[in-house]
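Undergrad: whatever this is, show me its structure:
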Amino acid sequence: MLSAESAAVVRATLPVVGGAIGDITPIFYRSMFAAHPELERDLFNRGNQARGDQQRALAGSIAAYATLLVDDSGRDPGTVLARIAHKHASLGILPEHYPIVHEHLFGAIVAVLGDAVTPEVASAWDDVYWEMANALIAIELGLYDEAGVVPGDVWRTVKVRRRVQESPDTVSLELVAPDGTALPAGRPGQYVSVAVRLPDGARQIRQYSLTGAAAPDAWTISVKAIAAIADGDRIEPAGEVSNHLHANAFEGDELDVSQPFGELALVPGQNPIVLISAGIGVTPMIGFLHHLRRTNSTRQVIVAHADRSPARHAHRAELKELVDDIPTATLYRWYEDLGTRPAVNGLRAGRIDLEHLAVPHDADAYLCGPAPFMTAVQSALLGRGITPDRIHHEVFGPGQEIVAAA
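TA: The predicted structure is shown next:
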């Protein structure tokens, strides 16, 4: 906990530091990568760095944590850390990484705020950083212990046993241990990190949800190829790792993959479940549905998925088969281009619209897809009386929060 003195200083300077954090984080990353180029090459996501996503995510996390730390409402600051800690654990982050971040982050704060960083201000924000860092370290060490691994030693070699084309741009890869032993079971909704060595020598890492489709001894992930997109004068870079896996991961090939991590999990109980996804965001929902079918769940399940077209819908047949096998489940699908198919039997044209969907007010809702999609869906769910604590989401990116999050 912050001392009363530090809390008072942070509360007074939060508008200034919080307002400047967007300028601080780019300087921080430039400084850190100049001193430690191996971190940019082999640990951090270069695509997120190029887009500025990582900088915005860090800025948002620090500001959110500091705000909760000095908030008198009693809300736990740790609520913003679970997703970050799971991501860190999937990368093998260690306690010794945190002093490196501290050195360059505080150098960037001084560079931006100058004389405003008095000894008192520096000391108070130093306390904020170490409160956050030590809380993350504790969670991460707990995750390593739960996984039964030495801290940071999360990587294992797996072999591709099966590759299936799920849509024109998405493949699923069934992964097994080369020696035939069973892989550790992941919880429904979790992901693994996959590290690849790219042609320029960089080791880049991305996360992929476990779909739960494989045999008990294996993992299955789905990988969507991502092409470069022109957005005005800006080019959205192509997916380095996903495209590499598309071109190079076939039966018999070996990959470096982490233990399963991820804090998205089904809340136990008998409350209705609503699974809402778009595009490749269907993958954790597939994992949930495999689990519900395997355990003969009697919970009411509403599945709502949005995609460009039936042809582009990865796991389209599998999704319908899973829902058909769960007597209490109902499937609704929206396609921007429905083609010549009639809008019947849960098929609808256009973008997802929950207005006419009977969502029980006591349902637990799980969202996965692009952040703007989840922002709109969460707002709709809140408007239907679903409380914020019953809305859970997974973001394929550097931990950014959806706008409507309470």
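
Undergrad: only C-alpha atoms for contact and neighbour calcs from this point on.
TA: Fine.

Undergrad: how about the helices in this protein?
TA: 4-35, 37-42, 46-51, 53-69, 82-91, 97-113, 119-147, 240-248, 282-294, 316-325, 371-383 (DSSP state H).

Undergrad: got the buried residues for the first one?
TA: Translated: helix 4-35. For helix 4-35, burial by neighbour count (16 or more other CA atoms under 10 Å) applies to 6-7, 9-10, 13-14, 17-18, 21-29, 31-33.

Undergrad: one more, please, to line up against the first structure:
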Amino acid sequence: MLDTATVQIIKATVPALQLYANDITSHFYPLLFAQHPEVLPYFNQTNQGKGTQPKALANAVIAYGANIDALGNLSEAVSKIVQKHVALGILPEQYDAVGSCLIQAIKAVLGDAATDEVIDAWTKAYGQLANILIAAEESIYTENEQKSGGWRGEREFILVKRVDESSVITSFYFQPFDDKGLPNFEAGQFLTLVFDDINGVSMRRNYSLSDATGKDYVRISVKREPNGVVSDHLHNNIQLGDKVKLRAPSGDFT
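TA: A predicted model of the protein is given here:
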């Protein structure tokens, strides 16, 4: 729990961060990718190009600072972040990389306003948030692993069927390579597909489950997107009998 002085500094600096939030996050991502290129597969570069990820991070930082003394207000937002992180397979050690680059970005953008006291307060605040997320994510990783048919991390599946639903949408049916069954999932959940090498780049993408639970397969229905590297790869290159690595079903229920 943060001390009173730290909370007061965070609350007092929220207006400045709100004013420069987009500058901070725009500075943050190039730093992160340059210093820690191993995290690139966890980020959708299309969303980076559109600016949606930097904007989402800016909003999250502002909301966290504004509610630093009332974190219960953020429970729904935190739950969504946790589910997304679990789907991608975010690891505890990756929080250190993100935190370091975020603090560097704050210092670079705020300049003299980023005093030692301000940087110390935001470092502590980030550490608190990281610990909350790490604990919540580990709980879900464990739950997924302990389910009947469940697993932790990546698991190999085989494409057993593909159906062209339209000129731009194809459904892909996957069965576990190990024949050990599948966990039940909820409507609205999604799978994360992990590709180690698409044109020399490792990528991860989430796709909604498009069939009911309780089958001996999982199905996703993928729309071919303009400039969509992963959707193009699925449509053009993944054929019957090919292996694909999947992460366990994740996401908020609908």
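
Undergrad: any idea what the TM-score is?
TA: The TM-score (TM-score structural alignment, normalised by the length of the second structure) is 0.91; 250 aligned residues with a CA RMSD of 1.9 Å.

Undergrad: map residue 246 of the first structure across to the second structure for me.
TA: In the second structure, residue 246 of the first structure lines up with residue 235, judged by TM-score structural alignment.

Undergrad: who touches its match in this structure?
TA: The contact partners of residue 235 of the second structure, by CA atoms under 8 Å, 6 or more residues apart in numbering, come to 170, 224.

Undergrad: next up, the contacts around the residue nearest to residue 201 of the second structure when sequence neighbours are not counted.
TA: Ranked by CA to CA, 6 or more residues apart in numbering and with sequence neighbours excluded, the top spatial neighbour of residue 201 of the second structure is residue 41, at 7.6 Å. Residues near residue 41 of the second structure by CA under 8 Å, 6+ apart: 201-204.

Undergrad: in ChimeraX, select just the buried ones from those.
TA: A single ChimeraX command selects the buried members of those (16+ other CA under 10 Å):
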select :203,204
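
Undergrad: in strands only, show me the contacts of residue 41 of the second structure.
TA: Among the contacts of residue 41 of the second structure, the residues falling in strands (DSSP state E) are 201-204.

Undergrad: most widely separated two among those residues?
TA: 201 and 204 (10.2 Å; CA to CA).

Undergrad: report back the residue of the first structure that's furthest from centre.
TA: Within the first structure, the residue lying farthest from the chain centre (CA atoms, centre = their mean) is residue 115, at 37.5 Å.

Undergrad: what's the separation between that one and residue 205 of the first structure?
TA: Residue 115 of the first structure sits 39 Å away from residue 205 of the first structure, taking CA to CA, to the nearest Å as the criterion.

Undergrad: what's residue 159 of the second structure aligned with over in the first structure?
TA: In the first structure, the residue matched to residue 159 of the second structure (TM-score structural alignment) is residue 160.

Undergrad: for the nearest residue to residue 158 of the second structure once chain neighbours are set aside, which residues are in contact?
TA: Leaving aside its sequence neighbours, residue 158 of the second structure sits nearest to residue 243 (CA to CA, 6+ apart; 4.5 Å). Contacts for residue 243 of the second structure (CA under 8 Å, 6+ apart) come out as 156-159, 177.

Undergrad: is there a neighbour count for the corresponding residue of the first structure for residue 98 of the second structure? I'd like the number.
TA: Aligned counterpart of residue 98 of the second structure in the first structure: residue 101 (TM-score structural alignment). Applying other CA atoms under 10 Å, we find 17 other residues in the vicinity of residue 101 of the first structure.

Undergrad: wait, residue 101 of the first structure touches residue 32, no?
TA: Yes. In terms of CA atoms under 8 Å, residue 101 of the first structure counts as a neighbour of residue 32; the distance is 7.3 Å.

Undergrad: now the common contact residues for those two.
TA: With CA under 8 Å, 6+ apart as the test, residue 101 of the first structure and residue 32 reach no residue in common.

Undergrad: look at residue 125 of the second structure and say how many residues are nearby.
TA: By other CA under 10 Å, the residues close to residue 125 of the second structure number 19.

Undergrad: how about the one 3 residues further on?
TA: For residue 128 of the second structure, the tally of surrounding residues (other CA under 10 Å) stands at 14.

Undergrad: what about residue 239 of the first structure, distance to residue 11 of the first structure?
TA: Taking CA to CA, one finds residue 239 of the first structure at 40 Å from residue 11 of the first structure.

Undergrad: check residue 172 of the first structure too.
TA: Applying CA to CA to residue 172 of the first structure and residue 11 of the first structure gives a distance of 48 Å.

Undergrad: done for today, thanks.
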